[in-house]
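Visitor: Sequence and predicted model, in that order:
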Amino acid sequence: MNAPVTIELPVVVIGAGPTGLAAAAHLVQRGIEPLVLEAGPAAGAAVREWSHVRLFSTWGEVVDPAAEKLLAPTGWSKPDAGTYPSGGDWADLYLKPLAEALGDKVRTGARVTGVSRTGRDRIVDADREAQPFVVHVEHADGREERLFARAVIDASGTWTIPSPAGGSGLPALGERAAAGKITYRVPDLKDPAVRARYTGKRTAVIGSGASAFTALAYLADLAKSEDGAGTKAVWILRRGISGSTFGGGTADQLPARGALGLAAKAAMDDGHADAVTGFRTEVIERDGDGRLVLVAEDGRRLEPVDEVIVLTGFRPDLSFLSEIRLGLDERLQAPTALAPLIDPNQHSCGTVYPHGHRELAHPEQGVYLVGMKSYGRAPTFLAMTGYEQVRSVVAALAGDIESADRVELTLPETGVCGGAGLFDAPEADQTSGGCCAPAPQLIQLGASAPAEEAAAGGCCGS
């Protein structure tokens, strides 16, 4: 069977999340046929899994301009731009109608299992770039299909592969065996069954980002409720407490993001959470009562906990791209030209340098990783970043290089300075900034703690 002529083929978009659907909207606007393949049962399937969590971006920041134009003729009404949607709101009020507007250009229950060049594995050079992409798909009913594409935009995100509790990047010993008491998502404490799981319990929260802040705030609210007596959180940090630990606070240009960190600090100030610093989990054991005991790589053992919430980030699934020639940073698993701009060893404040199709390009021309997946293991991705990425990428695919190169992206500053790179530096180097706790210890930030201890100008990530 001869492969179809490439120019007549659609651009396959993997993932019907916010960035993938935005890519499809931009392709339609450019007169290019998109085909969006979504593994889940509906558009925004991953977003729906955290439907109870409120975004720290407003509606005005999470609606793509091209998508809004596509929705306008349908009678869609944009929610108040200054309000904050939950994940469920985002999925129901924007992603669902956008997928409906795209019609049969979106296929759900279609999991991509492989991408390659037609008749060429990753080794073969001969006539490679003249061949269309071939995309292997497994449907929910078990049926297999192969599709041809002129280009592939992978917007599948990283939601399906959460990072483990283990400080080495590998699951801690005993982590898999303790799976029944561990979750890798922010729990929905409005769900009665989930609420009962944490009520009156001692819960370890491992992680230092916005998700960890959210979990700590939720557990504190539970502790303060009528039925929440005995609820306690233990916040596990791999580094020390510093001025940047709780995020940008009032200096954050996204106020709701800054408020998350302040809520986590309030949980500790009010005695609903304690912090264990410099703790890198190596083993998870069970005591005689079936509770979990976290053991650090230095041998320290924590008091038993009933539950563990692991919020240490996510990783990209690159398995189905094994026959594609990708150029990825060896640490972040992000495109090599993008990685220095988002490296958490260097960046956690200011803005991300404007980037588009050139920074997202790979040795295999015509394939792009966009959205959260483009960041690999780096955190702090914003929806508006993905929207600008796909605008530039689609312009490049349309041959409008002038527009593709005219990337304009200004992200709100976090108010947090310093990256994560100093956490393994010698103590003498760390003290120059006067911000990082040099020795692991249990800290309770109560009313007796001086305010400036948590608010001091910081240099080290948490």
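Guide: Happy to help now that I have it.
Visitor: Every contact and neighbour count from this point should use C-alpha atoms.
Guide: OK.
Visitor: show me where the stretch 201-350 of the chain has strands.
Guide: 202-206, 232-236, 273-276, 281-286, 292-296, 307-310 (DSSP state E, counting those that start in this stretch).
Visitor: Check which helices and strands the first one sits against.
Guide: So the one you mean is strand 202-206. Helices and strands touching strand 202-206, by 3 or more C-alpha pairs under 8 Å, 6 or more residues apart in numbering; DSSP states H and E, are helix 210-224, strand 232-236, strand 307-310.
Visitor: hmm, 6 Å instead?
Guide: Helices and strands touching strand 202-206, by 3 or more C-alpha pairs under 6 Å, 6 or more residues apart in numbering; DSSP states H and E, are strand 232-236, strand 307-310.
Visitor: out of those strands, which comes closest to residue 170?
Guide: Using C-alpha to C-alpha as the measure, strand 307-310 is the one of those that comes nearest residue 170, at 13.0 Å.
Visitor: Go ahead and name everything in contact with the closest one.
Guide: Here strand 307-310 makes contact (C-alpha atoms under 6 Å, 6 or more residues apart in numbering) with 165, 181-184, 203-206.
Visitor: now, which of those sits nearest residue 371?
Guide: Out of the contacts of strand 307-310, the member with the shortest distance to residue 371 (by C-alpha to C-alpha) is residue 184, at 20.9 Å.
Visitor: and that closest one, what is it in contact with?
Guide: Listed by C-alpha under 6 Å, 6+ apart, the contact set of residue 184 reads 309-311.
Visitor: Just give the closest residue to it, not the sequence neighbours.
Guide: Nearest residue to residue 184, sequence neighbours excluded (C-alpha to C-alpha, 6 or more residues apart in numbering): residue 310, at 4.8 Å.
Visitor: Tell me how far the one you found lies from residue 234.
Guide: As judged by C-alpha to C-alpha, to the nearest Å, residue 310 and residue 234 stand 12 Å apart.
Visitor: cool, residue 379 as well?
Guide: Distance, residue 379 to residue 234, using C-alpha to C-alpha: 22 Å.
Visitor: what's the answer for residue 360, then?
Guide: According to C-alpha to C-alpha, residue 360 stands 39 Å off from residue 234.
Visitor: returning to that earlier point: can you tell me which of the contacts of residue 184 are classed as buried?
Guide: Burial of those was assessed by neighbour count (16 or more other C-alpha atoms under 10 Å); the buried members are 309-311.
Visitor: Return the closest of those with respect to residue 134.
Guide: Proximity of the buried ones among the contacts of residue 184 to residue 134, judged by C-alpha to C-alpha, is greatest for residue 311, which lies at 35.3 Å.
Visitor: got another, please set it beside the one above:
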Amino acid sequence: MTDFALADLPVAVIGSGPVGLAAAAQLVRRGIRPLVLEVGSSVAAAVAEWGHIGLFSPWKYNIDVAARSLLASTSWQEPDGEHLPTGDELIRDYLIPLAETDGLRDAILTDTRVVAVSRVGLDRTGTAQRESTPFLVRTQNSDGTTADFQVRAVIDASGTWESPNPIGQSGLAAPGEVEARRSGFVTSPLPDVTGRDREHFAGRRTLVVGGGHSAANTLLALAELRAEVPGTRIGWVLRRADPASVYGGEDQDGLPARGALGARLRRLVEDGAIDVHASTTITGFAADGGGTVAAETGGESVTLHADRVVPATGFRPDLGFLREIRLDLDPVVEAPQQLGPLIDPEYHSCGTVPPHGARVLGHPEPNFYIVGMKSYGRAPTFLMYTGYEQVRSVVAAIAGDLEAADRVELDLPETGVCSTDASDAGGCCGPAEPVVIGIPTGTEHGRSGESRND
């Protein structure tokens, strides 16, 4: 295939969440045809899973510049810039209208899971003419039908929602955990406690496992339910010795909604509404998949009783379908090698990670990029607005405009106090607590190499 023919191929974007659709919009702005591959039955399927959760970041930080340009030619009305949307509002008032624009409508394939990425006729060991050989993206839909697509570049914005961290210690699933998840005893990371999933929690005993904002959101929702249904009981399991660090900056936080979250949680703990199990590690689940949870507190074995367990222990990237791609990953956080030290939660919060683009996100595989939450691997410090800057730079690089790719066009606002110890599904900017633009994020992982699921 000639270079001219290669340039005529589309660019694959894996995932149609906020960052994936922003990448597609940037491609359209550059005159490059996008091919957006979404595993769900509709755009932003992962966001829909936590749609009941409110973001910490107002609308003015949630809309990509290129996306806004596409929407400007439609009847779309931009939301109030100061309003804090929920995930459902993010989909309804921004992502669906964006997906329905002329530039993107025919570019998005839903119910399409990417199962492998390679090069046409080459596995990862083949070097000759690799850069001039199209990518081969293999997909599978829900009925098992497979299809192969040839593309000129790949932008993986698939996120981490489908790869939750295990509840057990040492980064491993606790005995019986897989079965407990399968039975529903262990729920999704961000259940809709007061809405869709209410019947599973009302009047029941729930253990929330995790020490970040996503855990805090679920605890607050359970407390709200408890006020309506007094028999509802709440337990909070975290590995740290003192829950105070979870409260964050409270009234000193630069994002008031996030600060209020910590203040409310502190009051509930102090009032005894939440039974705190500090310095506790989950070590096993009952053989029948429910009822009791084995744990260890201060070196002693204990048994905790629950009807449901909520795993707010964060996520990790799914790298399985990239086996034939040449990746260069940080050995600790599983982010691109150059990005890893910049986002390590041992040393950085969401307010200290510098804007970055194609050069930092690059891999030995030419024209392949991981962006968005997945680019942060196991680190919880991702900001959606940072993801928009990532894809602007990446698309510029794919288009050959290296000057634009190297130019920083992002001026992050002050995010205030931001925990560097967030082992949850939201980290600094996730659904339960988006900080300048939120998406389910992170995990807790330090340079010590130990994955800490508190």
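Guide: Received the coordinates, thanks. A quick note: this is a predicted structure, and the numbers were derived from the prediction, not measured.
Visitor: Quick TM-score on the pair, please.
Guide: Overlay of the two chains. TM-score (TM-score structural alignment, normalised by the length of structure 2): 0.87; 420 aligned residues with a C-alpha RMSD of 2.4 Å.
Visitor: ok, residue 379 and residue 234 of structure 1, which is more surrounded?
Guide: Taking other C-alpha atoms under 10 Å, residue 379 of structure 1 and residue 234 do not tie; residue 234 has more neighbours (23 against 17).
Visitor: gap between that one and residue 181 of structure 1?
Guide: 15 Å.
Visitor: try residue 191 of structure 1
Guide: Residue 191 of structure 1 is 17 Å from residue 181 of structure 1, by C-alpha to C-alpha.
Visitor: higher neighbour count, those two?
Guide: residue 181 (18 against 10).
Visitor: Map the more buried one onto structure 2.
Guide: Aligned by TM-score structural alignment, residue 181 of structure 1 pairs with residue 185 of structure 2.
Visitor: tell me the contacts of that match?
Guide: Taking C-alpha under 6 Å, 6+ apart, we find residue 185 of structure 2 in contact with 290, 308.
Visitor: What are the boundaries of the helices in the stretch 51-200 of structure 2?
Guide: 65-72, 87-90, 96-99, 177-183 (DSSP state H, counting those that start in this stretch).
Visitor: once aligned to structure 1, how far is the first one on average?
Guide: Once fitted to structure 1, helix 65-72 of structure 2 is off its aligned match by 0.7 Å on average (mean C-alpha distance after the TM-score superposition for structure 1).
Visitor: Need the residues that contact that helix.
Guide: Identification of contacts with helix 65-72 of structure 2 by C-alpha under 6 Å, 6+ apart yields 22, 25-26.
Visitor: Please apply the same query to the last one.
Guide: Among residues not part of helix 177-183 of structure 2, those counted as contacts by C-alpha under 6 Å, 6+ apart are 186, 289.
Visitor: mind running it again at 7 Å?
Guide: The contact list for helix 177-183 of structure 2 (C-alpha atoms under 7 Å, 6 or more residues apart in numbering) reads 186-187, 284-285, 289-290.
Visitor: again, but for the second one
Guide: Contacting residues not belonging to helix 87-90 of structure 2 are listed as 47-48, 50-54 [C-alpha under 7 Å, 6+ apart].
Visitor: Contact partners for the nearest residue to residue 114 of structure 1 once chain neighbours are set aside?
Guide: Nearest non-adjacent residue to residue 114 of structure 1, counting by C-alpha to C-alpha, 6+ apart: residue 320, 4.3 Å away. Neighbouring residues of residue 320 of structure 1 by C-alpha under 7 Å, 6+ apart: 113-115.
Visitor: Which residue ranges of the stretch 251-400 of structure 2 form helices?
Guide: Counting by DSSP H, counting those that start in this stretch, the helices of the stretch 251-400 of structure 2 are 256-270, 340-343, 358-361, 384-398.
Visitor: Out of the ones you listed, which one sits most buried?
Guide: Of the helices of the stretch 251-400 of structure 2, the one with the most neighbours on average (mean count of other C-alpha atoms under 10 Å) is helix 384-398, at a mean of 27.
Visitor: That one vs structure 1, average offset?
Guide: Mean deviation for helix 384-398 of structure 2: 0.9 Å (mean C-alpha distance after the TM-score superposition for structure 1).
Visitor: which helices and strands does the helix or strand that that helix is followed by pack with?
Guide: On the C-terminal side of helix 384-398 of structure 2, the nearest following helix or strand under DSSP states H and E is helix 402-406. Judged by 3 or more C-alpha pairs under 7 Å, 6 or more residues apart in numbering; DSSP states H and E, helix 402-406 of structure 2 is in contact with helix 384-398.
Visitor: For stretch 395-407 of structure 1, what is the distance to the chain centroid?
Guide: 27 Å (C-alpha atoms, centre = their mean, to the nearest Å).
Visitor: Show me what counts as buried in it.
Guide: Result for stretch 395-407 of structure 1 [16+ other C-alpha under 10 Å]: buried residues 395-397, 404-405, 407.
Visitor: same thing with stretch 373-383 of structure 1?
Guide: Neighbour-count burial for stretch 373-383 of structure 1 flags 373-379, 381-383 (criterion: 16+ other C-alpha under 10 Å).
Visitor: tell me how far the ends of it are from each other?
Guide: By C-alpha to C-alpha, the extent of stretch 373-383 of structure 1 from end to end equals 12 Å.
Visitor: Let's have the helices and strands packed on strand 202-206 of structure 1 in a markdown table, adding distance to residue 88 of structure 1.
Guide: Formatted as a markdown table, these follow (distance: least, C-alpha to C-alpha, whole Å):
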| stretch | distance to residue 88 of structure 1 |
| --- | --- |
| strand 232-236 | 26 |
| strand 307-310 | 21 |
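Visitor: Ok, which of those comes nearest residue 275 of structure 1?
Guide: Among these, if distance is taken as C-alpha to C-alpha, the winner is strand 232-236, at 4.5 Å.
Visitor: I'd like to check the angle between the closest one and helix 210-224, please.
Guide: Per axes from the mean of the first three to the mean of the last three C-alpha atoms, to 10 degrees, the angle that strand 232-236 of structure 1 makes with helix 210-224 is 160 degrees.
Visitor: and strand 232-236 of structure 1, how far from structure 2 on average?
Guide: After superposition onto structure 2, strand 232-236 of structure 1 sits on average 1.4 Å from its aligned residues (mean C-alpha distance after the TM-score superposition for structure 1).
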